[in-house]
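# Requesting a structural model of the entry that follows:
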Amino acid sequence: MTPPDASPNRWSDLDRPPLNVPALRRGLLRPGALWTSLDVVDSTGSTNTDLAARAAELAEGTVLVAEEQTAGRGRLDRSWTAPARSGLFFSVYLVPGDDVPVHRWGWLPLLAGVATATGLAKAAGVDTALKWPNDLLVDVAGEERKAGGILAERAGNGVVVGIGLNVTLRAAELPAPTAASLSLAGAVSTDRETLLRGVLRSLDHWYVEWRAAGGDAARSGLQAAYAAGCATLGRTVRAQLPGDRSVVGEAVAVDGDGRLILSTADGVQEPLSAADIIHLRGTDDTLT
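So this is what the prediction gives:
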């Protein structure tokens, strides 16, 4: 029996075992695969920050996973924290290079969303919806809640894409009433190694297809896949923009540049890029 005043260690919560790094490397670092290296650290501030700081020396396909993030970040520097080994917190380094025009690189966070959703459907048996531009939603008792998020940042000659996903958070551990975890959504598997392999293999597939198409989201099938899984489309939303400006309209499409198209009451179709948005909310509060 563990004394009540014992210090926590990597085995202190047997429901949340550490990742098996050799097994992950054997399964993912294969000839012809996108992934070239994979490291797991016990704790760090932010895997995105760590990779961005080393971007000049990184090979494409570098993967960094943290068992715990103490200063994880979402869009607009919003914080993302969770108990150690309760989720997947990782970043990858991608270099589209000359194959993809820079103006199409904005599709990478949307691509990561599609890859994560399709990977989780197979590995966890969970239907994951996408809230434009970067949130991962699951259903908990009929309510749509956020279980993960994506952050893409230019670094060096490429892009660092970070994914944070709540896996085994219990109800009492959730940071907000609108948050969720795969466990609470009824996942058939919460084995983090299985989930990480599934997401990274899916990301490999979608990235290779997109890059082969020159970053053309329509030709690669990415645009259609994103639209099919996007919970934002078809809803009336309010977009809060810089300068205390807001736009209300029905989200009718995601265009070829990854922008959300809102159809306003006066008949104007207004495209919004992820960089424009401070908040995006459903006018009926169903999309948080």
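
# going forward, measure contacts between C-alpha atoms and count neighbours the same way
OK.

# What's the local residue count around residue 125?
With neighbours defined by other Cα atoms under 10 Å, the count for residue 125 comes to 17.

# what sits against it?
Neighbouring residues of residue 125 by Cα atoms under 8 Å, 6 or more residues apart in numbering: 187-189.

# Please report how far it lies from residue 183.
To residue 183, residue 125 is 11 Å away according to Cα to Cα, to the nearest Å.

# Quick one: list the elements packing against the host helix or strand of residue 116.
Following DSSP states H and E, one finds residue 116 within helix 108-123. Packing partners of helix 108-123 (3 or more Cα pairs under 8 Å, 6 or more residues apart in numbering; DSSP states H and E): strand 129-131, strand 135-140, strand 143-155, strand 158-166, helix 192-212, helix 222-229.

# Another for comparison:
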Amino acid sequence: MTPRDVPERNSSPWSDLDRPPLDARALRRGLVREGGLWREVEVVRRTGSTNSDLAARAADGRAAEGAVLVAEEQDAARGRLDRRWTAPARSGLFFSVLLTPAEVPVARWGWLPLLTGVAVATGLSRAAGVDTALKWPNDLLVTVGGEERKAGGILAERAGAAGVVIGVGVNVTLRADELPVPHAGSLALAGAVTTDRDPLLRAMLRSLEDWYGRWREAGGDPGPCRLQETYTAGCATLGRHVRAELPGGRDLTGEAVAVDGDGRLVLATEDGVREPVGAGDIVHLRPA
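Reported below is the predicted structural model:
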């Protein structure tokens, strides 16, 4: 038998019966409707990055707003700051969506990853029965054994002049011995009432459709659609002493006191200055 003939490890979608594959046709029947946001839902067995794939399709006209691309496994997934991560096949929900909010000023598009965070947290809280929180700007937190753990993340990237591709990764059935780092978590470890990925994915996408629609109707203003209020209420970063690791190697330490109208995290420093942070890595320095 040549190396090419050797079956790939866990190549069968039924190799782990606790992690059955998604049914793309059932998802399309449940999510794609006349007048709705979602136009197509595709599930692929494996890819490098759903964000990269969907951005490429948008660039050459093969994808329009409302396209959803789901991967059972990613081997070149990217997070913020170009961090790389992998997870066992079918252990989570890894998907990207294409949005083209033409009626919203580009200056307000920075709210899209925060909006997605609110939508994901809301959908999962309802469907999985797990208390969730958001770490600014786009990490999903759950509690495992009394400890705050990261169970998901969001990455928004421009797709040409008119669109944004938003990628979501959520650990669903990741077991303790599969955690990539000690501070990672999953819905299963947090005591989810269900780890069936089909209803979880539907809940997140329906919640995202709802929040995106309200935000668009408000012209991207996070006030009237209650996005700023809701994000603030669910943000675990606020009220914490944090260190912001900023682009260019500069650090800023202070108390996170607000999320402003542009979606920036406002830090109150020891000098009594309130400084907004629009990009950077946030480290929680003490428990809430």
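
# Quantify their similarity with the TM-score.
The TM-score (TM-score structural alignment, normalised by the length of the first structure) is 0.94; 278 aligned residues with a Cα RMSD of 1.2 Å.

# so which of the contacts of residue 125 of the first structure comes closest to residue 50 of the first structure?
In terms of Cα to Cα, no member of the contacts of residue 125 of the first structure lies closer to residue 50 of the first structure than residue 189, at 29.3 Å.

# Is it correct that that closest one is in contact with residue 120?
No. Using Cα atoms under 8 Å, residue 189 of the first structure makes no contact with residue 120, being 9.6 Å away.

# Mind listing the shared neighbours of those two?
When contacts are counted by Cα under 8 Å, 6+ apart, the set common to residue 189 of the first structure and residue 120 consists of residue 195.

# higher neighbour count, these two?
Neighbours per residue (other Cα under 10 Å) separate residue 189 of the first structure from residue 120, with residue 120 holding more: 24 against 17.

# Which position in the second structure pairs with that one?
Using TM-score structural alignment, the equivalent of residue 120 of the first structure in the second structure is residue 124.

# Check the gap between that match and residue 151 of the second structure for me.
Using Cα to Cα, residue 124 of the second structure is found at 11 Å from residue 151 of the second structure.

# And for residue 107 of the second structure?
29 Å.

# Name the residue in the two with the higher neighbour count.
When residue 107 of the second structure and residue 151 are compared for neighbours, residue 151 comes out ahead with 26 against 9, by other Cα under 10 Å.

# Over in the first structure, tell me which residue corresponds to the more buried one.
Residue pairing (TM-score structural alignment): residue 151 of the second structure is matched to residue 147 of the first structure.

# Quick one: residues contacting that match.
135-138, 165-167, 179-182.

# Return the set of buried residues in stretch 20-39 of the first structure.
By neighbour count on 16 or more other Cα atoms under 10 Å, the buried set for stretch 20-39 of the first structure is 24-25, 28, 34-38.

# How about stretch 42-54 of the second structure?
Across stretch 42-54 of the second structure, burial judged by 16+ other Cα under 10 Å covers 43, 47, 49-52, 54.

# Then stretch 130-147 of the first structure?
Applying a neighbour-count criterion of 16+ other Cα under 10 Å, one finds 130-140, 144-147 buried in stretch 130-147 of the first structure.

# which residues touch the equivalent of residue 200 of the second structure over in the first structure?
Matched by TM-score structural alignment, residue 200 of the second structure corresponds to residue 195 in the first structure. Residue 195 of the first structure sits next to 119-120, 123-124, 189 when contact means Cα under 8 Å, 6+ apart.

# now do 6 Å
residue 123 (Cα atoms under 6 Å, 6 or more residues apart in numbering).

# Quick check: it vs residue 120 of the first structure, distance?
Applying Cα to Cα to residue 195 of the first structure and residue 120 of the first structure gives a distance of 7 Å.

# Please apply the same query to residue 158 of the first structure.
26 Å.

# got it, and residue 149 of the first structure?
Taken as Cα to Cα, the span from residue 149 of the first structure to residue 120 of the first structure is 14 Å.

# The counterpart of residue 48 of the first structure in the second structure and residue 115 of the second structure, how far apart?
In the second structure, the residue matched to residue 48 of the first structure (TM-score structural alignment) is residue 51. Remark: distance between residue 51 of the second structure and residue 115 of the second structure (Cα to Cα) = 17 Å.

# picking up where we left off before, among the buried residues of stretch 130-147 of the first structure, which pair sits farthest apart?
Counting by Cα to Cα, the most remote pair of these is 133 and 140, 21.1 Å apart.

# Need the counterpart of residue 278 of the second structure in the first structure.
Per TM-score structural alignment, residue 278 of the second structure is aligned with residue 273.

# got the contact list for its match?
Per Cα under 6 Å, 6+ apart, neighbours of residue 273 of the first structure: residue 259.

# quick one, helices of the stretch 1-150 of the first structure?
With DSSP state H, counting those that start in this stretch as the criterion, the stretch 1-150 of the first structure has helices at 21-28, 47-53, 108-123.

# Following superposition onto the second structure, what is the mean distance for the second one?
This points to helix 47-53 of the first structure. Following the fit onto the second structure, the mean deviation recorded for helix 47-53 of the first structure is 0.4 Å by mean Cα distance after the TM-score superposition for the first structure.
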